[in-house]
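Novice: Turn this into a model:
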Amino acid sequence: MKKLFLLLLLILVSFTFGFKVTFIVYVPKNTPENSNIYISGNFNNWSVNDENFKLIKKEKYFILETDLSGIIKFVITRGSTDTTEVIEKYRIARVSKDNIQIIAKVKRWKDLIGKIELIEDFYSPELNNRRNIIIYLPPGYEKNSKNYPVLYLHDGQNLFDKKTSFVGIEWEVDETLDRMISNNEIEPLIVVGIYNNADRLSEYSPWYDDEHKQGGKGDKYLEFIVKTLRPFIDENYRTISDKNYIGGSSMGGLISLYAISKYPDVFSGAIVMSPSLFFGNNKIFDFVEKNPPINSKIYLYVGGKESENKLFLQEVIDMKELLENLNVNVKYSFDPEGVHNETFWAKRFPEAIKWILEGTN
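Specialist: Predicted structure coming up:
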């Protein structure tokens, strides 16, 4: 009976006074200097600037020692609801003993991220079909009157959200740009993601492919971008009308290379990832040779494990050499372990966008 009483007393004391808890919080590099960092949770009525839960700044992290108990739910904040971390709901932990250490790494702040807008069922008179257009607006867009360059990317559903991505892997374009813009690695820009559809293979190639029995709508698709979509973007968003870029991967890489060659007066640069140069019976080689985009920049990437057929890699190398011989400003990037998927394209995107934008002010 005495042991039971002591146990109940210990539990009562624990819930009354709590256990010792240490919060260690790491914040992203773009966190404004001299920021105050707070813990907001179910233990302080979700106050966003509770001085009792203000962390102390150390060299590489922020720290707070306090007493808590039970199931705790919390988020990290810089002192207001507008400056909380970007998180799906909240963090959760169980505190049931002394000397608990809770480590939290903030990836992004709500006020330091770009905005995503979705335009559904955007009509293309050139193709007589509809598709979604997803738009990334850089951090600060709504708070200033600046104009921005525009990057048009194919396969729009694969860019920002793994839930809409074809294979459940995204390019992480918004996270990457938020970080790079906030760190002053690149100038802010608008991204226009163009969703694909069931006619993807045909729309992403101007030539019919004998093996796949598809292709041939690429010119109409680019007319849609140049004559319908781009004017809409320029009219409704603050763009720099003569600073447009285009990019994509696989078939999206093929149509991007074709676009920069056909419309050098529209696009200043192209991101060409793992291009399917074989599609359309390799006619892209002849077209580029006859229409070299000599005043544009091309970022060309390929991985060493994209296909069991080594011809895929060799064709990209051949294209690199052709572009160089034509005096096109091309940056070639190769990953010997690179596979043909979004993981490796996302990995190369920071280098690609930084290089494309450099020296184009």
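
Novice: only C-alpha atoms for contact and neighbour calcs from this point on.
Specialist: OK.

Novice: What separation do you get for the most centrally placed residue in the chain and residue 346?
Specialist: Nearest to the geometric centre of the chain sits residue 173, at 1.1 Å (CA atoms, centre = their mean). Noted for residue 173: a distance of 7 Å to residue 346, by CA to CA, to the nearest Å.

Novice: and residue 256, that one's in a helix?
Specialist: Yes - assignment of residue 256 by DSSP: H, G, I helix; E, B strand; the rest coil places it within a helix.

Novice: separation between it and residue 264?
Specialist: 11 Å.

Novice: Counting neighbours, go ahead and name the busier of the two.
Specialist: It is residue 256, of residue 256 and residue 264, that has more neighbours when counted by other CA atoms under 10 Å, with 31 against 18.

Novice: and the nearest residue to residue 250 once chain neighbours are set aside, helix, strand or coil?
Specialist: Nearest in space to residue 250, with sequence neighbours left out and distances taken as CA to CA, 6 or more residues apart in numbering, is residue 275 at 4.4 Å. Following three-state DSSP, we place residue 275 in the coil state.

Novice: contacting residues for residue 275?
Specialist: Residue 275 makes contact with 249-254, 302, 316, according to CA atoms under 8 Å, 6 or more residues apart in numbering.

Novice: which among those gets closest to residue 194?
Specialist: residue 252 (10.5 Å; CA to CA).

Novice: which one is residue 117 nearest to, not counting chain neighbours?
Specialist: residue 135 (5.1 Å).

Novice: how about this one, so we can line them up?
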Amino acid sequence: MERSFYGRGCPHRRWRCADNRSLPDSAASDGAESLDLFAGELAVDHGGDERNHEYNLTINAEYGFGGKGEAYAAFLAETLKPYIDSRYRTLPEPEHTIIGGSSFGAYVSLFAAIRYPHLFGLVGGISFVMWHDDGAILELIRQSVLSPALRVFLSIGELETDNPEFNRLANEHVALARRTLIAAGVPESRIRFDVVPGGTHHESRGANCSPKYTAGCSSRKSHYANKMDRRQACSQ
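Specialist: Model (predicted):
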């Protein structure tokens, strides 16, 4: 099933949902008797060349990208999620809904969870970066009323790039984001921060990290993924 919400010429042109009517054996291991007791994941395709604009809240003047993050998050929250919740047998409450991504996808996922706390109760950020926004995401956290029920998973690779100074700053930025979230009211026990030894800035690391930020969530979760690269996503 494909559906366009934006019309011709829009970078979000189309997104696809695949119906999977088979219930895995593992989904019934806890006595589940219906399809609304297993997790569903929707990977949301980015707009190709528009990716860096869509995934960032502010405009980075030096590199000339960003500024469409608010509109992108609004699309997820106000158009896509309501459609999915109306079409499928979901549990729409925030405690049952995860949003996550990698790189700029991690950045926009954290932004969406802060902007729409009544929709997204858990956020996963793999290779989370904020080198480009001049502190905008931190200021947003400080100014927002965050739910103490929010759960956050952030990770950074030890070797995100071949630049040791960038890697050091990237690690410090994730640690700073964690401290800022705690200061804003998210309990320390609900934030996980991993430094991945030898981890690089590559899509393949997402497959290894995703189970960590879904661990502890029941099988009743909806998962919206904003991934690093079009090639890995079924939609983004």
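
Novice: Would you report the TM-score computed for these chains?
Specialist: Scored by TM-score structural alignment, normalised by the length of the second structure, the superposition of the two chains gives a TM-score of 0.76; 203 aligned residues with a CA RMSD of 2.7 Å.

Novice: Just give me the match in the second structure for the residue nearest to the centre of the first structure.
Specialist: Mapped onto the second structure by TM-score structural alignment, residue 173 of the first structure lines up with nothing.

Novice: Please apply the same query to residue 339 of the first structure.
Specialist: Looks like residue 339 of the first structure aligns to residue 200 there (TM-score structural alignment).

Novice: Its match in helix, strand or coil?
Specialist: coil.

Novice: Touching, residue 174 of the second structure and residue 156? I think so.
Specialist: Yes - using CA atoms under 8 Å as the test, residue 174 of the second structure is close enough to residue 156 to be in contact (7.2 Å).

Novice: Who has more neighbours out of the two?
Specialist: residue 156 (28 against 22).

Novice: Relative to residue 128 of the second structure, how far out is that one?
Specialist: Distance check for residue 156 of the second structure against residue 128 of the second structure: by CA to CA, it reads 6 Å.

Novice: which residues are in contact with both of those two?
Specialist: Contacts common to residue 156 of the second structure and residue 128, judged by CA under 8 Å, 6+ apart, are residue 174.

Novice: Show me what the helix or strand encompassing residue 106 of the second structure is in contact with.
Specialist: In this structure, residue 106 of the second structure is located in helix 104-115 according to DSSP states H and E. Contact with helix 104-115 of the second structure is made by 52, 55-57, 69, 73, 77, 99-101, 119-130, 137, 141, 144, 146, 225-228, as judged by CA under 8 Å, 6+ apart.

Novice: And the buried ones among those residues, selectable in ChimeraX?
Specialist: Here is the ChimeraX command that selects the buried residues among the contacts of helix 104-115 of the second structure (16 or more other CA atoms under 10 Å):
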select :52,55,56,57,69,73,77,99,100,101,119,120,121,122,123,124,125,126,127,128,129,130,137,141,146,225,226,227,228
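
Novice: Okay, and which of the contacts of helix 104-115 of the second structure map to helices?
Specialist: 52, 69, 73, 137, 141 (DSSP state H).

Novice: OK, contacts around the last one?
Specialist: In this case it means residue 141 of the second structure. Here residue 141 of the second structure is in contact with 114, 180-181, 184 (criterion: CA under 8 Å, 6+ apart).

Novice: repeat for residue 127 of the second structure
Specialist: Contacts of residue 127 of the second structure (CA under 8 Å, 6+ apart): 102-103, 106, 154-157, 160, 201.

Novice: Adding distance to residue 5 of the second structure, write those out as CSV.
Specialist: Shown next, in CSV, are those (distance: CA to CA, whole Å):
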residue, distance to residue 5 of the second structure
102, 25
103, 26
106, 24
154, 31
155, 33
156, 34
157, 36
160, 35
201, 32
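
Novice: What range does the helix holding residue 106 of the second structure cover in the first structure?
Specialist: So helix 104-115 of the second structure sits over residues 251-262 in the first structure, by TM-score structural alignment.

Novice: Show me what counts as buried in that stretch.
Specialist: Buried residues in stretch 251-262 of the first structure (16+ other CA under 10 Å): 251-262.

Novice: Over to stretch 334-351 of the first structure?
Specialist: Neighbour count says stretch 334-351 of the first structure has 338-342, 344-346, 348-350 buried, by 16+ other CA under 10 Å.

Novice: and if you look at stretch 305-318 of the first structure?
Specialist: 305-306, 312-313, 315-317.

Novice: Can you pull out the residues in contact with that stretch?
Specialist: Stretch 305-318 of the first structure has contacts (CA under 8 Å, 6+ apart) with 274-278, 302-304, 336-340.

Novice: now the top helix by length along the second structure, how far from the centre of its chain.
Specialist: Counting by DSSP H, the longest helix found in the second structure is helix 164-183. Mean-position distance between helix 164-183 of the second structure and its chain equals 18 Å (CA atoms, centre = their mean, to the nearest Å).

Novice: now do stretch 178-197 of the first structure
Specialist: With CA atoms, centre = their mean, you get 7 Å for stretch 178-197 of the first structure.

Novice: now stretch 246-262 of the first structure
Specialist: 19 Å.

Novice: List the buried residues of whichever strand or helix holds residue 72 of the first structure.
Specialist: Per DSSP H and E, residue 72 of the first structure falls inside strand 70-77. The neighbour-count check on strand 70-77 of the first structure (16+ other CA under 10 Å) flags 73-77 as buried.
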